[in-house]
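Asks: Got a predicted model here, sequence first, then my questions.
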Amino acid sequence: MITTPITLDLLRGALDLEQTDRGVLPHRLPAWARKQYDDGQMTMVESQPSGIRLVFSSRATVIELETLPTKRDYVGAPPRPDGVYDVLVDGQLVAQASVPGGDIITIDLTTGSAETRRGEPGTLRFDRLADVPKTVAIWLPHDETTELVALRTDAPVEPVPVTRRVWLHHGSSISHGSNATHPTGTWPALAAAQAGVELVNLGFGGSAFLQPFIARTIRDTPADLISLKLGINIVNTDGLRLRSFTPAVHGLLDTIREGHPDTPLLVISPILCPIHEDTPGPTGWDLSALADGELRFTATGNPEEIPAGKLTLSIIRAELSRIITQRAADDPNLHYLDGRTLYGEPDNAAHPLPDDLHPDAQTHRTMADRFTTHTFTPKGPFTTPVD
């Protein structure tokens, strides 16, 4: 078996690669950006490799990938399933597997405390592959921090150059892939596959706050298409009032346009979320559900504070629509999409949000289908240019 060093030229969707004491850790934000926050939630979700995949060409019939996952265990809740690795050969899903063990973070939602227990790496083995030249893509678990220890094959591997358009998407936990069951089953991954584009997923669970370091990261990252799904985390944390939300959105767009002045840029408002349509945040854990072993969320804000500037999803949609309409008069490549086009009231009646905040796996597919139809088809903002 040949051991190949894992470097950035074998990874797609990663913006940085950190050397650790046990391997290399892919990151979805560059090192300089990671220095600008001291937040445990962002640190966790940024290191979860949603959209990151190893891509290489080889005649290998056997592939081994040794990894060290970090798993989460919530006190009082059912055990979380192990993260899933999707293996694609020439674009077709041929295998799925998980790595048991690894490090474990035990989180007590009632106290906010967390404790880490170190574990051992595990090895995935994929064999009986055809002895022909092929492109292999191993998608890492979208919601499980994964250190890469070793890549071993029975034939040499080579990086594969990117020839398709690059779509960079930023959003919250729904874009990250919450409640999707495997990494190519998140709605951005599904939409990218349908549209034939290369995905860079900057969806960060619980952490999309219009941060300037994320704006600068998007500004400095090569991309042919950019989308931003904004709003739900602002309500979740009660992080901004209307008076500060509006200039923060303008600032995000201004910074991105410094590096991508003419790139098609789509701003998406939140999908339907009944608990926060007309009730402000913050969002809290439903402790009665937790007592029954369920993870669910509830809105804890007071609607009477809306006149003072508290934000709901209805208010955010109206303001985003106004901002984009205003700016698009001078920026013809700036577009707006109401998130309820992807998931609205009829969908909620048929497929309610399982935890009152995040869609289920089937809804991820529905959202991807609708996004592709709206965005990548003729007259859509991301339509393929004519040569």
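Replies: Noted; the coordinates are in hand.
Asks: all contacts plus neighbour counts: C-alpha atoms, from now on.
Replies: Will do.
Asks: all strands for the stretch 151-300 of the chain, in order.
Replies: In chain order, the stretch 151-300 of the chain shows strands spanning 157-159, 166-171, 198-203, 225-229, 265-268, 283-285, 297-299, with DSSP state E, counting those that start in this stretch as the criterion.
Asks: how about TSV for those strands, with distance to residue 56 and mean neighbour count added?
Replies: Putting these into TSV (distance: least, Cα to Cα, whole Å; neighbours: other Cα atoms under 10 Å) gives the following:
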stretch	distance to residue 56	mean neighbour count
strand 157-159	5	17
strand 166-171	17	23
strand 198-203	14	25
strand 225-229	24	22
strand 265-268	30	23
strand 283-285	42	17
strand 297-299	41	20
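Asks: so which helix or strand takes in residue 64?
Replies: Under the criterion DSSP states H and E, the helix or strand holding residue 64 is strand 63-74.
Asks: Does the helix or strand just after that strand pack against any helices or strands, and if so which?
Replies: For strand 63-74, the following helix or strand on the C-terminal side (DSSP H and E) is strand 85-89. Judged by 3 or more Cα pairs under 8 Å, 6 or more residues apart in numbering; DSSP states H and E, the packing partners of strand 85-89 are strand 92-97, strand 134-139.
Asks: okay, those, which one's buried deepest?
Replies: The highest average neighbour count among these, using mean count of other Cα atoms under 10 Å, belongs to strand 134-139 at a mean of 21.
Asks: for comparison:
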Amino acid sequence: MTDWITTPIEPAMLRGAIELERTEHGVLPLRLPARFRTQFPHEYVAMAAAQPSGVRLALRTRATAVELDVLPTKMVYGGGPATADGVYELLVDGRQAGRTSVPGGNVRTVDMSTWAADTTPGQPGTARFTDLPAGEKDLEIWLPQNEITELVALRADAPVEPAPARGRRVWLHHGSSISHGSTAEGPTATWPALAASRGEVELVNLGLSGNALLDPFTARTMRDTTADLISVKIGINLVGSDLMRLRAFGPAVHGFLDTVREGHPATPLLVVSPILCPIHEDTPGPGALDQEAPALRFRAMGDPADVAGGRLTLNVIRDELARIVERRAADDPNLHYLDGRSLYGERDFAELPLPDELHPDPAGHRRVGERFAELVFGDGGPFAAEVG
């Protein structure tokens, strides 16, 4: 019989979270401060912020068995089936050592036309990892990137303490559902997590599904978050939501970058334009589900002729971002630009098409993560490590 030791879950154990919110069950990691809800109390933003993409428990212990009680919240979209159970991944001294899921929990049904949601309560479950190697070691338990996860209790068969900092640079990234990793096969397989691993940096992932929209509260969060490297990936959500016109887009980008620079005046800052997405390259949004398709697919509903009137497409956004960064870089030598098609372009689409016309599949995430690591963290890249 195992003699379990229960250890309170404290902020020092968590990496990648912006804030912890106390709940009736335990603690909820958030990737935006809870105060944003007073400015924009939108269900979909709150859901994205509470899905812990990139959030992990970092522990040091001699334990050979660890249990994490959680209350997951699964998503059901448009009356369809619940999404697959989220994946919890264990790393031991930086190496993959286990994967598991937690069935049950709450079920949140989302109306995709209004983003209103109803929640059916469920019961907590347990993510369990056993047969760990003996001796002192560092553990990371990565939480599901696409499943709200309340942390209820942490148990182990030996004392547990927060893992010490590894002295790595902190990379703060913001982007859309592609950065959030909604279609990745697990939390360490999102493209930002893959790139962070190759770049040997600590990831803080503010990829917010559907909500890379130049929101001031996101810019302020980035301003106030400690980081050594910062990137913002802008475009697909603005086109897909048909949120603004070209007249508003340029000043909004400048304002977002100005706010980030208030807290990070000289930090390397990379602006990344959208990866290739054929349905929106030259056709404005809004994007919508293709009701006639036999499987989940998106389509562009706008008229290319409206581009002359200021409607946004991915090509319009890339051109404008390149101009903005070029102008700002004259006074900001630590500001850089990357065309997203260098991460995933026409040749990649031919080899690894977007299954739903919008999001990469798991192989696509690997491709983007590998390319980002090479172009950005590699020799000569804007985030290359200093030698000496």
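Replies: Perfect, thanks for sending it. Because the structure is predicted, anything quoted here is derived from the model rather than measured.
Asks: which residues touch the aligned residue in structure 2 for residue 273 of structure 1?
Replies: Mapped onto structure 2 by TM-score structural alignment, residue 273 of structure 1 lines up with residue 277. Contacts for residue 277 of structure 2 were tallied using Cα atoms under 8 Å, 6 or more residues apart in numbering; they are 314, 354, 357-358.
Asks: and if you look at residue 285 of structure 2?
Replies: Applying Cα under 8 Å, 6+ apart to residue 285 of structure 2 gives the contacts 239-242, 300-302, 312-313.
Asks: switch the cut-off to 6 Å
Replies: For residue 285 of structure 2, the contact set (Cα atoms under 6 Å, 6 or more residues apart in numbering) comprises 239-240, 242, 300-302.
Asks: Which residue in structure 1 aligns with residue 231 of structure 2?
Replies: Going residue by residue (TM-score structural alignment), residue 231 of structure 2 aligns to residue 227.
Asks: er, residue 50 of structure 2 actually
Replies: Taking TM-score structural alignment, residue 50 of structure 2 has residue 47 as its aligned residue in structure 1.
Asks: How about residue 242 of structure 2?
Replies: When the two structures are superposed using TM-score structural alignment, residue 242 of structure 2 falls opposite residue 238 in structure 1.
Asks: Its match and residue 279 of structure 1, how far apart?
Replies: Summarising the geometry, the distance separating residue 238 of structure 1 from residue 279 of structure 1, computed by Cα to Cα, to the nearest Å, is 11 Å.
Asks: Looking at these two, which has the bigger crowd around it?
Replies: Here residue 238 of structure 1 and residue 279 are compared on neighbour count by other Cα atoms under 10 Å; more neighbours surround residue 279, at 23 against 18.
Asks: What is the neighbour count of the closest residue to that one other than its chain neighbours?
Replies: Nearest non-adjacent residue to residue 279 of structure 1, counting by Cα to Cα, 6 or more residues apart in numbering: residue 303, 5.3 Å away. The criterion is other Cα under 10 Å. On that basis, residue 303 of structure 1 has 15 neighbouring residues.
Asks: how close does residue 303 of structure 1 sit to residue 154 of structure 1?
Replies: From residue 303 of structure 1 over to residue 154 of structure 1 (counting by Cα to Cα), the distance is 62 Å.
Asks: right, and residue 86 of structure 1 touches residue 141 too?
Replies: No - the criterion here is Cα atoms under 6 Å, and residue 86 of structure 1 misses it with residue 141 at 7.9 Å.
Asks: Look at these two and report which has more neighbours.
Replies: Set side by side, residue 86 of structure 1 and residue 141 show unequal neighbour counts under other Cα under 10 Å, the larger going to residue 141 at 27 against 22.
Asks: what do we get in structure 2 for the more buried one?
Replies: Here residue 141 of structure 1 is matched to residue 144 in structure 2, going by TM-score structural alignment.
Asks: got the contact list for that match?
Replies: Remark: with contacts taken as Cα under 6 Å, 6+ apart, residue 144 of structure 2 is in contact with 86-88, 187.
Asks: Identify the farthest-apart pair in the contacts of residue 277 of structure 2.
Replies: Across the contacts of residue 277 of structure 2, the longest distance by Cα to Cα is 15.7 Å; it joins 314 and 354.
Asks: okay, these two: which has more neighbours?
Replies: The residue with more neighbours, out of residue 314 of structure 2 and residue 354 and counting by other Cα under 10 Å, is residue 314; that gives 27 against 18.
Asks: Can you find the partner of that one in structure 1?
Replies: The pairwise alignment with structure 1 assigns residue 314 of structure 2 to residue 313, based on TM-score structural alignment.
Asks: Return the residues in contact with its match.
Replies: Remark: with contacts taken as Cα under 6 Å, 6+ apart, residue 313 of structure 1 is in contact with residue 277.
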